[in-house]
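Asks: Sequence first, then the predicted structure, then my questions.
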Amino acid sequence: MLSAGIALATVSLSALGGAMAQERTMAFSPLSLDIPAMQGLSGALGHFAEEAGIGYMALDPKFDANTQAQQLAQVIETGRVDGAWAITIGAPALRGVVQRAIESGIPMVISGRPADYGFDEAQPGIAFSDVDYEAYGTTIGRELGNCIAEKFDGDGKVLFLGDTSGNEAAGITDDFGKQGLSYAAPNAVIVAENLAKERLESQQKVSQMLLAHADANAVYASNDENAMGALQAFEAAGLPTPCIVSGGGSDEVLGFVESGKIYAAAGFDFAGDAHQNFQTLLAMMDNPADLGPILSIPIKLTK
């Protein structure tokens, strides 16, 4: 409790010192500022805020849902901020904070959907930022089908490397990946399925699948390590480069997309999401009584 309060005070005072002259201030609460990507996102938001002429405050809950709730409650209840964006650590912990923000007319952008916070519908001044796993899986599968249609006249024999996270979202992504594949290449057949997390594991499992399906010519890769491992397995077997579509989009994979060895990569556009959420928060700060939207993280396709 005490350490959380000290951390908040340190961040808040330093941020407010540079924002005293600003008429409005926004707060950003990430998962933790110990994550380099969150540091980069916080820096980008600070730049957006400066360009928009508003003050900026970064909080640091350090992966603790209760700390996140306490920090946000403090800046909202004391009137230090006019809006806040939280990458939610735990929705139940934020329910009271969100209700207080609605009552105070302080708009928020929060992760998830209304039901996660006990609401049945959209709320005034609250935007919900959700991940559309259906669209994500569909994009990966559709692009694999497009590759099969272009290179093999739709006759695809697919090795399917599914999502390994084991949660509901993984199942949705895989199910819609298969639907997208079927839509774009109706004659394509999934000849083998497997799960793998690491590149070496992916290479080994694809090599095993190729022993039984040497005529496979396409790979659905749920992540970049799957894609790279599959590519290496086909090369080691002396087989032609297959259609490969990856879910992710690391710099390494994008380099192989550019060279043509990987057909496409689909990933979440977090930079676009940051801009979208910031602009949404700004608009709600002008009209906090209006119902907030339900946003989806944009999907970026590179091919």
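Replies: Thanks, I have the structure now. Residues are numbered from 1 along each chain as shown.
Asks: use CA for all of it now, contacts and neighbours both
Replies: OK.
Asks: Go through the helix of greatest length in the chain and flag the buried ones.
Replies: Counting residues, the longest helix in the chain under DSSP state H turns out to be helix 133-152. Neighbour-count burial for helix 133-152, counted by 16 or more other Cα atoms under 10 Å, picks out 133-149, 152.
Asks: let's bring in a second one:
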Amino acid sequence: MTVLRPLLAAALAAPLLLTAACGDSSSGGSSGTNTASKLPKTLVFSPLSLAPPALKGLSEGVKAYAPSQGWEVIVQDPNFDATKQTQQLNEVISSGRAGAAWVLAVAPKSMGQILKAAQSKGVPILVNGKPDEYGFTGPQPGITFDYIDYDAGGKELGSQLGKCITEKLGGTAKVLYTSSQEGTAGKEAFDKAALDALKTAAPGATVVQTLPVTDRAKAQTDVGNVLQGNPDLAAVMSANDEGALGAIGAAGAAGKKLTCVTDFGGNDEVLQSVKDGKIYASVALQFQADMTQSFDTLVKMQADPKANGPILIVPQKTTTAGS
């Protein structure tokens, strides 16, 4: 299953508001304009579920912004059920109510019929992931793909930790890697990129343990146990906010300070910890910027829904104490 990583819950904890400028739907070729003129300005938003606060907040942001741009919004809630998601989407696309669709697919492989239905109706659709996850080899008519570059994120995370170890620990340190859980989207690529980048940036660093993390409280307990077995542990590289914050909490409880901590997530507490010097660097996916480009792209695609949609990448930003 392809998802926008569990760190969505952290990265989108604050209210998310779209700030995109509405594209001009009157442009494009004659065939595209004729098709677009028949499409309602109604956006169907189908996230994985509305249960996670992050996704609920995202849906509220869409509902708050779209009307100001002359769009209506239909929000669906498949509640992590791929069959329910395809049924809901099929109903609204087949009925002619949808003017565009934005889908965080529960199971990309189940979306084939929906993508064909949207194309046949001339309804532009944006889905998370890369074309190959949906059985395609490149850009497709009326479909925009929006994906997370896990290689780039992992490389930046490892490079930042290596930089800290070189600057503050003379290039040598014991490292704990708090990773994401098995089955998390992009995990294999992210882990490899992070560990390879760390080795390149700080060859003298040694990863003494890899600890899968999803829950902060458990992470603090588990990292505390690791610290007992490795009292000279000085660095933590974390694939999510829970691991980074849990490690800081564990170190504080043990009466010590971790010299180098890097994080992939970037929630408000993490960013404050960067300012306070507790975390060296945080690499964060910029979901608000991604929402801007996603909505803007769908609006523009209405002008010519039969043209190949673009392939978008979720922006990333690294924050350090000095930035």
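Replies: Looks like it arrived, so ask away. All figures in this text were calculated on a predicted structure; none of them were measured in a lab.
Asks: and the following helix or strand past the longest helix of the first structure, how far from the second structure on average?
Replies: Next along the chain after helix 133-152 of the first structure, taking DSSP states H and E as the criterion, comes strand 157-162. On superposition with the second structure, the average gap between strand 157-162 of the first structure and its aligned counterparts reaches 2.3 Å (mean Cα distance after the TM-score superposition for the first structure).
Asks: in the stretch 151-300 of the first structure, which spans are strands?
Replies: Ranges of strands in the stretch 151-300 of the first structure, per DSSP state E, counting those that start in this stretch, are 157-162, 189-195, 218-221, 243-247, 264-268, 294-296, 299-302.
Asks: now those strands as TSV including mean neighbour count and distance to residue 202 of the first structure?
Replies: Below are the strands of the stretch 151-300 of the first structure laid out as TSV (neighbours: other Cα atoms under 10 Å; distance: least, Cα to Cα, whole Å):
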stretch	mean neighbour count	distance to residue 202 of the first structure
strand 157-162	24	8
strand 189-195	16	8
strand 218-221	28	9
strand 243-247	30	13
strand 264-268	24	17
strand 294-296	20	30
strand 299-302	17	22
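Asks: And those strands: which comes nearest residue 120 of the first structure?
Replies: strand 294-296 (12.8 Å; Cα to Cα).
Asks: Tell me who's in contact with the one residue sitting closest to the centre of the first structure.
Replies: Centroid check for the first structure by Cα atoms, centre = their mean gives residue 268 as the closest residue, at 5.0 Å. Residues in contact with residue 268 of the first structure (Cα atoms under 8 Å, 6 or more residues apart in numbering) are 248, 297, 298, 299, 300.
Asks: What does it correspond to in the second structure?
Replies: Aligned by TM-score structural alignment, residue 268 of the first structure pairs with residue 285 of the second structure.
Asks: Over to residue 278 of the first structure?
Replies: Match for residue 278 of the first structure (TM-score structural alignment): residue 295.
Asks: thinking again about what came up before, distance from the longest helix of the first structure to the second structure after superposition?
Replies: So helix 133-152 of the first structure averages 1.7 Å relative to the second structure (mean Cα distance after the TM-score superposition for the first structure).
Asks: Can you spell out the matching residue range in the second structure for that helix?
Replies: Helix 133-152 of the first structure maps onto residues 150-169 of the second structure, going by TM-score structural alignment.
Asks: Now for residue 197 of the first structure, how many residues are close by?
Replies: 18 (other Cα atoms under 10 Å).
Asks: so it touches residue 226, yeah?
Replies: Yes. Taking contacts as Cα atoms under 8 Å, residue 197 of the first structure lies within contact range of residue 226: 7.0 Å.
Asks: Name the nearest residue to residue 77 of the second structure, ignoring sequence neighbours.
Replies: With sequence-adjacent residues excluded and distances taken as Cα to Cα, 6 or more residues apart in numbering, residue 77 of the second structure is closest to residue 49, at 5.2 Å.
Asks: aligned partner of that neighbour in the first structure?
Replies: Checking TM-score structural alignment: residue 49 of the second structure goes with residue 32.
Asks: Three-state assignment for its match, please.
Replies: coil (DSSP: H, G, I helix; E, B strand; the rest coil).
Asks: Identify the residues contacting the residue mapped onto residue 85 of the first structure from the second structure.
Replies: In the second structure, the residue paired with residue 85 of the first structure according to TM-score structural alignment is residue 102. Going by Cα under 8 Å, 6+ apart, residue 102 of the second structure touches 43, 44, 45, 46, 47, 125, 126, 127.
Asks: ditto for residue 56 of the second structure
Replies: Counting by Cα under 8 Å, 6+ apart, residue 56 of the second structure has contacts 49, 50.
Asks: Report the secondary structure state of it.
Replies: helix.
Asks: okay, now the aligned residue in the first structure for residue 239 of the second structure: neighbour count?
Replies: Matched by TM-score structural alignment, residue 239 of the second structure corresponds to residue 222 in the first structure. Look at residue 222 of the first structure: counted by other Cα under 10 Å, it has 29 neighbours.
Asks: how much space between residue 222 of the first structure and residue 229 of the first structure?
Replies: 12 Å (Cα to Cα, to the nearest Å).
Asks: and what of residue 292 of the first structure?
Replies: 43 Å.
Asks: And for residue 36 of the first structure?
Replies: Counting by Cα to Cα - residue 36 of the first structure and residue 229 of the first structure are separated by 26 Å.
Asks: same thing with residue 88 of the first structure?
Replies: For residue 88 of the first structure, the distance to residue 229 of the first structure - Cα to Cα - is 33 Å.
Asks: From residue 66 of the second structure, how far out is the residue nearest to residue 221 of the second structure when sequence neighbours are not counted?
Replies: Once flanking residues are discounted, residue 221 of the second structure sits nearest to residue 250: 6.8 Å by Cα to Cα, 6+ apart. Between residue 250 of the second structure and residue 66 of the second structure the computed distance is 43 Å (Cα to Cα).
Asks: Can you pick out the residue with more neighbours from the two?
Replies: Neighbours were counted for residue 250 of the second structure and for residue 66 using other Cα under 10 Å; residue 250 has more, 24 against 20.
Asks: so what corresponds to the more buried one in the first structure?
Replies: So, by TM-score structural alignment, residue 250 of the second structure is matched to residue 233.
Asks: show me what contacts its match?
Replies: 203, 204, 206, 207.
Asks: and if you look at residue 146 of the first structure?
Replies: Neighbours of residue 146 of the first structure in contact, by Cα under 8 Å, 6+ apart: 184, 185.
Asks: returning to that earlier point: with residue 63 of the first structure as the reference, name the closest of the strands of the stretch 151-300 of the first structure.
Replies: Comparing the strands of the stretch 151-300 of the first structure by Cα to Cα, strand 264-268 comes nearest, at 21.6 Å.
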